[in-house]
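Peer 1: coordinates only, no sequence provided:
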């Protein structure tokens, strides 16, 4: 159940301490550790804020999300990374070795996409015992499970061991470089859109529409038939969002368009004159600023739904008036199940949804990080073929 060409050593980009660049090193190819493990040859790996922020000090990393600041400060709980550490929690590759159980679902040669969560779950907690799980005794929400690229080594290496129950099977037409960004950013925003519970023709807003998750969300929403308002407040991300040229998407610069003015325009388009019924049916909050949260809630109509993806350290201040007098609901979302992941991959393939990305070789990972810090939006991907 293994390829004959698996080497003993591999190249990997390694962190040896916080606030330092990656170092390209030779490491041993990891071994399978359970019946559900598979060894994959990594073909592409996406980079997220977490991998960038771990390289800078805690004060600098406040520009990223709270997870990143915590990780950068060495306070990631409950499973902080151990050095030397291999990052990337969204990657794709080809199966080269299987165990007795994993060979049935992911035989050698299978192309798979790999998200972060769900490695070596406990199998006994209430999450794992949920009868609605995709696999009996397995939940990627298990609190004791490890996460690729965070609490265990991830995809910035030529080989990685992952759980066969954790992966998505990739369509032949989807390249690894296109698949990698979908494994976290893609499934997260796809799940957030599903949480909105909207039908074609209804209105959704995406705060932070020009970022990695946001610009994928615009494409998913368009394919779902939703009328979409994308909002951002930085030149690079706004330029990227506008470049998508989607039919039912309007991109708004929050710096120049106030929430009340936007609501009024939407009301005029819908032929609605009373404020309670003007606005969006749902909004997704991707940035971590209070201003973004308030703007998003302000453009909801009464009884609207606010879906929160981001999680700043201090949380968000929610208006009791919005909750009580406008009946606004606020919910959170985190990734999704393995069936959500596979559904998202199929949907993205069918509708040709792709991340706008730049690719780098594994050896140039630190150059990728420098590019990330420019804040231009989109995704950055390590392509092992380069």
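Peer 2: Looks like it arrived, so ask away. Bear in mind the structure is a predicted one, so any value in this text is a computation, not a measurement.
Peer 1: CA only for contacts and neighbour counts going forward, please
Peer 2: Will do.
Peer 1: for residue 297, helix, strand, or coil?
Peer 2: Classification of residue 297 by DSSP: H, G, I helix; E, B strand; the rest coil places it in helix.
Peer 1: ok, it touching residue 303?
Peer 2: No - using CA atoms under 8 Å, residue 297 makes no contact with residue 303, being 10.9 Å away.
Peer 1: neighbour-wise, which of these two wins?
Peer 2: Neighbour comparison, residue 297 and residue 303: the larger count goes to residue 297, with 28 against 18 (by other CA atoms under 10 Å).
Peer 1: now that one: how far from residue 71?
Peer 2: 29 Å (CA to CA, to the nearest Å).
Peer 1: can you check residue 308 too?
Peer 2: Remark: distance between residue 308 and residue 71 (CA to CA) = 21 Å.
Peer 1: so which of the two has more stuff around it?
Peer 2: Higher neighbour count among residue 308 and residue 71: residue 71, with 24 against 20, using other CA under 10 Å.
Peer 1: tell me who's in contact with the nearest residue to the more buried one once chain neighbours are set aside.
Peer 2: Spatial nearest neighbour of residue 71, excluding adjacent residues (CA to CA, 6 or more residues apart in numbering): residue 54 at 5.8 Å. Counting by CA atoms under 8 Å, 6 or more residues apart in numbering, residue 54 makes contact with 18-19, 68-69, 71-73.
Peer 1: between residue 297 and residue 303, which contacts overlap?
Peer 2: Shared contacts of residue 297 and residue 303 (CA under 8 Å, 6+ apart): residue 328.
Peer 1: so how far is residue 370 from the residue nearest in space to the middle of the chain?
Peer 2: Centroid-nearest residue in the chain, with CA atoms, centre = their mean: residue 185, separated by 2.2 Å. Counting by CA to CA, the gap from residue 185 to residue 370 is 20 Å.
Peer 1: residues contacting stretch 323-343, please?
Peer 2: By CA under 8 Å, 6+ apart, stretch 323-343 touches 133-134, 139-140, 165-169, 183-184, 187-189, 191-192, 195, 276, 297, 300-309, 322.
Peer 1: list the buried residues of stretch 108-119.
Peer 2: 108, 111-119 (16 or more other CA atoms under 10 Å).
Peer 1: ok, structure two:
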């Protein structure tokens, strides 16, 4: 094993030990040395993602029977403090490098998606913080082939936000082949993914109609992020469709749905023109056939997508609204996410 800096025998980790819906416990865990093709990373920050709600409470991509014990989290940033015996020969990383840990712990490397550079759709992927221990801990061993290089000069909480939320919004928009000057509707625009999607859409030259609901603060926030106009779906109710058609002069050219609620799809589908559209989850069939819509699905993004999205953060073109909390506030953070009471993104400080 490569020469490593001194690390403690134990470190703090947020751990799930009970059934779904039981809260995280904050325990001292043994710090393990890295395997042959792993790195030991001293983590500084981790983003809090809606996917982590599923790890704790079930639903979504979570398995019917929970993996326990489990350390959640999949948006971690930290420094390599040790490398496994064969890791230095199989990667360009060195001790002291700043790295990110994202959604995937491993992929098969053999399937069509993996071989075509779309490893985010590998059917055998192991998800960080859901199937394998994640980033809500101070030290983690992780395969070097899944580490993300973090560029110098970037704010670390900002970097966390790109690793899942940011890259999901970025890669999803890029899949639509966006044409400058066209209208893009973003549903769930004030959330962790949504407010970043607004900024990425503006980088692509799109006109953005943001949809969210629940207060004037969300409208101000979305406009501050760059939205051209805003519609409150709670306030508009049954008038939502006509409101959006009017604001976009007949209908949007594309729609990015970032809300997990089925109502987003039920309300949005009549607004589209006969053109391409992106959808991240399930969708009713009839409006697809009626308007010849092109539906694209997406799961996070590739490692290359993350690198591209990080460049926009480094350049200052995209900036995440971050609220930093202590690790001990993790359960509160997840409760707020579940209740839709977060503007922007929550990040936990692991130190």
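Peer 2: Perfect, thanks for sending it. What you are looking at is a predicted structure, and each value in this text was computed from that prediction instead of being measured.
Peer 1: can you calculate the TM-score here?
Peer 2: The TM-score (TM-score structural alignment, normalised by the length of structure 2) is 0.89; 343 aligned residues with a CA RMSD of 2.4 Å.
Peer 1: so which of the contacts of residue 54 of structure 1 is the closest to residue 145 of structure 1?
Peer 2: residue 71 (17.5 Å; CA to CA).
Peer 1: what residue of structure 2 matches up with residue 279 of structure 1?
Peer 2: With TM-score structural alignment defining the correspondence, residue 279 of structure 1 maps onto residue 251 in structure 2.
Peer 1: matching residue 207 of structure 1 against structure 2, which residue comes up?
Peer 2: In structure 2, residue 207 of structure 1 lands on residue 187 (TM-score structural alignment).
Peer 1: give me the element residue 294 of structure 1 is part of.
Peer 2: Under the criterion of DSSP states H and E, residue 294 of structure 1 resides in helix 290-298.
Peer 1: was I right to think residue 338 of structure 2 contacts residue 51?
Peer 2: No - look at residue 338 of structure 2 against residue 51 with CA under 8 Å: they stay out of range, at 10.2 Å.
Peer 1: between the two, tell me which one has more neighbours.
Peer 2: More neighbours surround residue 51 than the other of residue 338 of structure 2 and residue 51, with 22 against 15 (other CA under 10 Å).
Peer 1: so how much does the helix or strand hosting residue 193 of structure 1 differ from structure 2 once superposed?
Peer 2: Using DSSP H and E, residue 193 of structure 1 falls within helix 185-195. Helix 185-195 of structure 1 differs from its equivalent in structure 2 by a mean of 0.6 Å after superposition (mean CA distance after the TM-score superposition for structure 1).
Peer 1: now the helices: where do they sit in the stretch 1-150 of structure 2?
Peer 2: 50-57, 87-90, 112-115 (DSSP state H, counting those that start in this stretch).
Peer 1: circling back to that earlier point, dump the residue contacts of the match of residue 279 of structure 1.
Peer 2: By CA under 8 Å, 6+ apart, residue 251 of structure 2 lies in contact with 183, 244-245, 271-273.
Peer 1: about what we covered before: let's have the helices of the stretch 1-150 of structure 2 in CSV, adding distance to residue 228 of structure 2.
Peer 2: Compiled in CSV, the helices of the stretch 1-150 of structure 2 are given as follows (distance: least, CA to CA, whole Å):
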stretch, distance to residue 228 of structure 2
helix 50-57, 26
helix 87-90, 47
helix 112-115, 36
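Peer 1: nearest to residue 198 of structure 2, out of those helices?
Peer 2: helix 50-57 (18.5 Å).
Peer 1: on that earlier part again, in structure 2, what residue corresponds to the residue nearest to the centre of structure 1?
Peer 2: That one, residue 185 of structure 1, aligns with residue 165 by TM-score structural alignment.
Peer 1: same check, this time on residue 158 of structure 1
Peer 2: Aligning on TM-score structural alignment places residue 158 of structure 1 opposite residue 138 in structure 2.
Peer 1: please name the nearest non-neighbouring residue to that match.
Peer 2: residue 43 (5.1 Å).
Peer 1: against residue 80 of structure 2, how distant is that neighbour?
Peer 2: Distance, residue 43 of structure 2 to residue 80 of structure 2, by CA to CA: 9 Å.
Peer 1: for residue 14 of structure 1, which residues are in contact?
Peer 2: Contacts of residue 14 of structure 1 (CA under 8 Å, 6+ apart): 22-25, 84-87, 156.
Peer 1: how about it, what's its partner in structure 2?
Peer 2: Using TM-score structural alignment, residue 14 of structure 1 lines up with residue 15 in structure 2.
Peer 1: and stretch 84-102 of structure 1, what's buried?
Peer 2: Buried, per 16+ other CA under 10 Å, within stretch 84-102 of structure 1: 85-99, 102.
Peer 1: ok, average deviation of the helix or strand encompassing residue 246 of structure 2 from structure 1?
Peer 2: Per DSSP H and E, residue 246 of structure 2 falls inside helix 240-247. Compared with structure 1 after fitting, helix 240-247 of structure 2 deviates on average by 2.2 Å (mean CA distance after the TM-score superposition for structure 1).
Peer 1: that helix maps to which residues in structure 1?
Peer 2: Alignment of helix 240-247 of structure 2 against structure 1: residues 258-265, by TM-score structural alignment.
Peer 1: hang on, the earlier thing: surely the match of residue 185 of structure 1 touches residue 195?
Peer 2: No - counting by CA under 8 Å, residue 165 of structure 2 does not reach residue 195; the two are 9.8 Å apart.
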